[in-house]
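Q: coords please:
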Amino acid sequence: MALLKAVTIASLLATGSAAWAVDTLPDAVAAPGETAVLSVHAEGLQVYECKPVTDGKLAWSFREPIATLIADGRTIGRHYAGPNWEHVDGSAITGRTTGTAPGVAPSDIPWLKLAVISRRGEGVLTGISTVQRINTAGGELSGACDKAGALRSAPYSADYVFLRKD
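A: All right, here's what the predicted structure looks like:
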């Protein structure tokens, strides 16, 4: 299964259409009635911070993503805390999670559906209403943390599909 997924994604990356590789999305991240405007691949890090939790224990807490957005082999933007996505044309959006589905492997961050809550600039992201994060690989952090405030990151990749309402 993992090998089949890797081969499929690799072949679709070569054509620049990896985010449309999924035939059926989990209901939690599907966006019926919306049209894909842009599909990009992201390579980056999920950054975690060591924070106190109950009973004075420490645990890793997600802090922020840092990723490069790639389309047709070129960098076309970036993804960072907010969550925010910025395109090289000057348009940018901020989202809020509205749905989640587990990644394929335990080490994969979840697939997400995010509603756009703010927009900046003019360009390809201007009319976007929903963002899907799919085909995730990596990004989950495991292991103990022993110093509050310590930072650690886990490499990840994902495909982001930017959609607009019809």
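
Q: CA only for contacts and neighbour counts going forward, please
A: Fine.

Q: which residues touch the residue nearest the centre of the chain?
A: Closest to where the C-alpha atoms of the chain average out (C-alpha atoms, centre = their mean) is Arg133, at 4.3 Å. By C-alpha atoms under 8 Å, 6 or more residues apart in numbering, Arg133 lies in contact with 111-113, 158-161.

Q: biggest separation within those, which pair?
A: Lys113 and Ala158 (12.8 Å; C-alpha to C-alpha).

Q: ok, Pro32 - how many residues close by?
A: 9 (other C-alpha atoms under 10 Å).

Q: right, I mislabeled it, should have said Pro102
A: Neighbour tally, Pro102, other C-alpha under 10 Å: 15.

Q: to compare against the first, here's another:
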Amino acid sequence: MLLSRRYLIPGGSCKERYKMLKLNRRIPRALKLGLLTCSSVLVFSMTGCGSGTEAPVLERPQVSAELSIPQDFELSLIADGVGVQIYECTDTNGTLGWTLRAPRADLLVNGEKVGNHFGGVDKAGFDPGAYWQSVDDENCWVRANANTIVKEANPGSIPLLRLEAAAVSGNCTFSDVAFIQRLETTGGVAPTEACALGDKKEIDYTAEYYFYTTP
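A: Modelled structure (predicted):
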């Protein structure tokens, strides 16, 4: 039986892994309950979760060397990002122009929301920066390091990114993340029209986010 790379979400608590598997309704019920195996490895077991049971490794994307993640980090989650890039009109040395303020997007696995992506600047109690947060626990998140971002141009859309975690919180899939890739981006580029200081504009975008956990 061939499995989609989106079927399995290793890592996190037993409850969280079970929820992730339930999100994909195309997986046979027996597989979800751990009654089937894939490549001779037990996929999931309500009794074995967290006690030595392994899940198949998710498929890494093909990227340039600059965007690649060291092999000893495990790909633990692939999620679609659907939302907006928020731009604000700012004054740079007397010239007005659009500056990226923050993202705001839903993180989806097979159409089901599993997380939020946002900028701390727009959310009380959070330091500035880009966050990926569990939909079940607002105290469980990872924040990117703004000083180590690697960018790769994607003409007509926002760039592809390789990000490192600066801080994590809680106990969920996101709290173990060390690296993030933003790939397969569409839209989201900054406006080009003239603006007045303080204006804000939201531009639709989509992306695919790959999350890697600490070995």
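
Q: For the two chains, what TM-score is obtained?
A: Scored against TM-score structural alignment, normalised by the length of the first structure, the superposed chains reach a TM-score of 0.81; 147 aligned residues with a C-alpha RMSD of 1.8 Å.

Q: can you tell me which of the contacts of Arg133 of the first structure stay in contact in the second structure?
A: Among the contacts of Arg133 of the first structure, the ones still in contact in the second structure (both residues aligned by TM-score structural alignment, their matches' C-alpha atoms under 8 Å) are 111-113, 158-161.

Q: any chance of those in JSON lines, with distance to Glu122 of the first structure, neighbour count and secondary structure too?
A: Formatted as JSON lines, those follow (distance: C-alpha to C-alpha, whole Å; neighbours: other C-alpha atoms under 10 Å; DSSP: H, G, I helix; E, B strand; the rest coil):
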{"residue": "Trp111", "distance to Glu122 of the first structure": "27", "neighbour count": "24", "secondary structure": "strand"}
{"residue": "Leu112", "distance to Glu122 of the first structure": "25", "neighbour count": "24", "secondary structure": "strand"}
{"residue": "Lys113", "distance to Glu122 of the first structure": "23", "neighbour count": "25", "secondary structure": "strand"}
{"residue": "Ala158", "distance to Glu122 of the first structure": "25", "neighbour count": "26", "secondary structure": "strand"}
{"residue": "Asp159", "distance to Glu122 of the first structure": "23", "neighbour count": "26", "secondary structure": "strand"}
{"residue": "Tyr160", "distance to Glu122 of the first structure": "19", "neighbour count": "26", "secondary structure": "strand"}
{"residue": "Val161", "distance to Glu122 of the first structure": "18", "neighbour count": "22", "secondary structure": "strand"}
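
Q: quick one: which of these is nearest to Arg96 of the first structure?
A: Lys113 (8.3 Å).

Q: what does that closest one align to in the second structure?
A: Here Lys113 of the first structure is matched to Arg162 in the second structure, going by TM-score structural alignment.
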